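Enquirer: turn this into a model:
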Amino acid sequence: MPRSERSPLLLAGLLAAAGVAHFAAPRPFDATIPRGLPGSPRTWTRVSGAAELALAAGVALPRTRRAAALATAAFFVGVFPANVKMALDWRHRPAPQKALAIGRLPLQVPLVLWARGVARNAEGRS
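Expert: Next up is the predicted model:
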């Protein structure tokens, strides 16, 4: 299977794993929810987990891949404030945890680009 055919499936797998994690172990995700959002952090954790599962399904299916991949790119941009909150909250933790939290910030860029690339490669195949 060529790399371009594996890429959407890998992205779908990443989204699915993250979505399942939101339900299996929600507490760490709850802690990243910005305080300014209305409602409970657990609700936002569940909504974002469900969104990741839906995006995973959409990216996995060739028929919906382009739209789902574009929505995934937007989703990655939308959850960036949670990563910023985590980095700020973890700034006084031990170095490995602090490095993990800070390292997540620039990771959003390749994730957005990956999702856009999947969308671009799906354009001619829908």
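Enquirer: please make it C-alpha for all contacts and neighbour counts, starting now.
Expert: Noted.
Enquirer: next, name the residue at the spatial heart of this structure.
Expert: What sits nearest the mean C-alpha location of the chain, by Cα atoms, centre = their mean, is Phe76, with 5.0 Å.
Enquirer: what packs against the helix of greatest length in the chain?
Expert: Ordering each helix of the chain by length in residues (DSSP state H) puts helix 95-122 first. Where contact means 3 or more Cα pairs under 8 Å, 6 or more residues apart in numbering; DSSP states H and E, helix 95-122 is packed against helix 3-24, helix 65-78, helix 80-89.
Enquirer: tell me the most buried of these?
Expert: The highest mean neighbour count among the helices and strands packed on helix 95-122, using mean count of other Cα atoms under 10 Å, belongs to helix 65-78: a mean of 20.
Enquirer: name the residues of the helix or strand containing Ala51 that are buried.
Expert: Per DSSP states H and E, Ala51 falls inside helix 41-60. By neighbour count on 16 or more other Cα atoms under 10 Å, the buried set for helix 41-60 is 41-42, 44-46, 48-60.
Enquirer: that helix to helix 95-122, inter-axis angle?
Expert: Angle between the axes of helix 41-60 and helix 95-122 is 40 degrees (criterion: axes from the mean of the first three to the mean of the last three Cα atoms, to 10 degrees).
Enquirer: list the contacts of the residue nearest to the centre of the chain.
Expert: By Cα atoms under 8 Å, 6 or more residues apart in numbering, Phe76 lies in contact with Gln108, Leu111, Val112.
Enquirer: now the other sequence, so there's something to compare against:
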Amino acid sequence: MTRGQGVPLGQAWARWILSLFYFAAGVLHLIFPAPFAGIMPPWVPAPDFVVAGTGVAEIAGAIALVQPWSAPLRKAGGIGLALYALCVWPANFQHMWLDMAKADGGAGLGYHVPRLAFQPVLIWLALWAGQVIRWPFNDHAAKAR
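Expert: Below is the predicted model of the structure:
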């Protein structure tokens, strides 16, 4: 089933859900930066500036992903959000190490391991929702050509 200009309905839904998620996360980065700066790896310079920049990047990527006027801009939004998810992955590891070092064990491996394991899926989802890649859903159509 497709919607509009040949975009599969699931892909359109993914685009909107991902966009809402990233927009909300971007706003949180700007309004409440301290928790995000607190999990920044020590080798990252100017953590407060980086957190603000990531918030702006999330909001810009979210808007680009759902705007209806430009397919290249949607693709750029998908690529940008995928790269963002890749770049913040070290902060997720840092968060796990800091959290697990707490006396009570923090949120535990049941929280951190799925979160870390989902990051590649989030990267793929941004690329798929932005129509940068079609794999695996339309791979068979490309092979038939």
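Enquirer: residue contacts, the closest residue to Ala57 of structure 2 other than its chain neighbours?
Expert: Leaving aside its sequence neighbours, Ala57 of structure 2 sits nearest to Gly26 (Cα to Cα, 6 or more residues apart in numbering; 7.3 Å). By Cα under 8 Å, 6+ apart, the contact set of Gly26 of structure 2 is Thr54, Gly55, Val56, Ala57, Glu58, Ile59.
Enquirer: name the nearest of those relative to Pro33 of structure 2.
Expert: Taking Cα to Cα as the measure, Pro33 of structure 2 lies nearest Gly55 of those, at 8.9 Å.
Enquirer: map the closest one across to structure 1 for me.
Expert: Aligning on TM-score structural alignment places Gly55 of structure 2 opposite Gly49 in structure 1.
Enquirer: contacts only, for that match.
Expert: So Gly49 of structure 1 contacts Ala18, Gly19, Val20, Ala21, His22, Phe23 (Cα under 8 Å, 6+ apart).
Enquirer: one more time with 10 Å, if that's ok
Expert: Residues in contact with Gly49 of structure 1 (Cα atoms under 10 Å, 6 or more residues apart in numbering) are 15-24, 26, 29, 43, 55.
Enquirer: what about the corresponding residue of structure 1 for Pro120 of structure 2, how many residues close to it?
Expert: In structure 1, the residue paired with Pro120 of structure 2 is Val109, using TM-score structural alignment. Using other Cα atoms under 10 Å, Val109 of structure 1 has 14 other residues around it.
Enquirer: what residues in structure 2 pair up with stretch 20-31 of structure 1?
Expert: Using TM-score structural alignment, stretch 20-31 of structure 1 pairs with 27-38 in structure 2.
Enquirer: pretty sure Leu70 of structure 1 is in contact with Ala56, am I right?
Expert: No. Leu70 of structure 1 is beyond contact range of Ala56, at 12.0 Å (criterion: Cα atoms under 10 Å).
Enquirer: neighbours around the residue nearest to His92 of structure 1 when sequence neighbours are not counted, how many?
Expert: Nearest non-adjacent residue to His92 of structure 1, counting by Cα to Cα, 6+ apart: Lys98, 7.2 Å away. Close neighbours of Lys98 of structure 1, defined as other Cα under 10 Å, add up to 17.
Enquirer: show me what contacts Lys98 of structure 1?
Expert: Here Lys98 of structure 1 is in contact with Met86, Ala87, Leu88, Asp89, Trp90, Arg91, His92 (Cα under 10 Å, 6+ apart).
Enquirer: at 7 Å instead, please
Expert: The contact partners of Lys98 of structure 1, taken as Cα atoms under 7 Å, 6 or more residues apart in numbering, are Ala87, Trp90, Arg91.
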